[in-house]
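J.: the amino acid sequence is not available; the structure is as follows:
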């Protein structure tokens, strides 16, 4: 194993989240599991992460973040391969992914749902690392009516600063 592939494997194993950009214009944060020399992701089904731009036989740029500080550690090019449901390789991948899936709505029935409604994708590193990307890899948030700043109600300061009177004896 070359030093670069060793770095890719160790960094990706330790990080619970990678930024992946396939054929979609923006990178997406995905939870993953490292198994048998590749990062495995599951998604594109109800209640699972979307996998935009990850097409079977294509490539993807993967950027690994540090688990401690969240900064970028290494970037690598991956060969994208979708695992067909029901195969031995798919079953081994799902066994690994199932153990790392947090807050699954269906518990033990999860593999059957993944077989019916989701895609399991293998991101296998190519021979070398790439330069770390400049700038943000995040997609611009969609417009939303939700905002964080609004004027406070006029009567609120009086309510908050109102002193409680001590009862007379």
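T.: That came through fine. Note that the coordinates shown come from a computational prediction; the quantities given were computed from them, not determined experimentally.

J.: switch to C-alpha atoms for all contacts and neighbour counts from now on
T.: Fine.

J.: do you know how far the spatially most central residue of the chain is from residue 85?
T.: With distances taken as CA atoms, centre = their mean, residue 30 lies nearest the centre of the chain, 1.7 Å away. Computed as CA to CA, to the nearest Å, the residue 30 to residue 85 distance reads 20 Å.

J.: one step back: other SSEs contacting the host helix or strand of the residue nearest to the centre of the chain?
T.: In this assignment (DSSP states H and E), residue 30 forms part of strand 28-31. Packing partners of strand 28-31 (3 or more CA pairs under 8 Å, 6 or more residues apart in numbering; DSSP states H and E): strand 17-21.

J.: dropping in the other structure now:
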């Protein structure tokens, strides 16, 4: 986080806390950027539990959590569920939960219910205790205003693609279908 961004932060009011909590609860994903130099913003699935967002990752089959360091800070951006645009950005203090502690058990119970496509739901708890990090992102400050411009970034490079030129005959085929249906009616 740059000094300019820090100056744009304020202590969260009750209204800020309510907005962050409600928006984060309803959003399936949040965009998170750690304060480590060069950290990229990543979409992370999460659970709002006990007044904070909780994420699990850095395991063999879990989401990566680059730039999120225990004791550090992160910027969390929450999108609007209905429009998809940025609703609120907030600064979180990052805390790693000690595996098998009471707080960890409580968070994992919630995370487990939201984990999609798990290959072994019964073994998740042990897998997360053995090889993953469970992080608690606590609200520290709320951005005073949203930026004027777009913060959109280019997609990450990948070899996977679905773009290919459409066949030359496709538009003609599609036009022909429409007329054929109209004649039958």
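T.: Noted; the coordinates are in hand. Predicted model, so just to flag it, every value in this text is computed and none were measured.

J.: that older thread, map the residue nearest to the centre of the first structure across to the second structure for me.
T.: Applying TM-score structural alignment, one finds that residue 30 of the first structure aligns to residue 44 in the second structure.

J.: quick one, what contacts that match?
T.: 29-32, 55, 63 (CA atoms under 8 Å, 6 or more residues apart in numbering).

J.: now check the second structure for the residue matching residue 79 of the first structure.
T.: By TM-score structural alignment, residue 79 of the first structure lines up with residue 93.

J.: again with residue 19 of the first structure
T.: Match for residue 19 of the first structure (TM-score structural alignment): residue 31.

J.: that match contacts residue 74, doesn't it?
T.: No - in this structure residue 31 of the second structure lies outside contact range of residue 74 using CA atoms under 8 Å: 10.0 Å.

J.: more neighbours: those two, which one.
T.: residue 74 (26 against 18; other CA atoms under 10 Å).

J.: tell me if I am right that that one is in a helix.
T.: No - going by DSSP: H, G, I helix; E, B strand; the rest coil, the assignment for residue 74 of the second structure is strand, not a helix.

J.: surely it meets residue 66?
T.: No - judged on CA under 8 Å, residue 74 of the second structure makes no contact with residue 66 at a distance of 10.9 Å.

J.: quick check: neighbours shared by those two?
T.: Contacts common to residue 74 of the second structure and residue 66, judged by CA under 8 Å, 6+ apart, are residue 34.

J.: which SS state does the counterpart of residue 107 of the first structure in the second structure fall under?
T.: Here residue 107 of the first structure is matched to residue 121 in the second structure, going by TM-score structural alignment. Three-state call for residue 121 of the second structure (three-state DSSP): coil.
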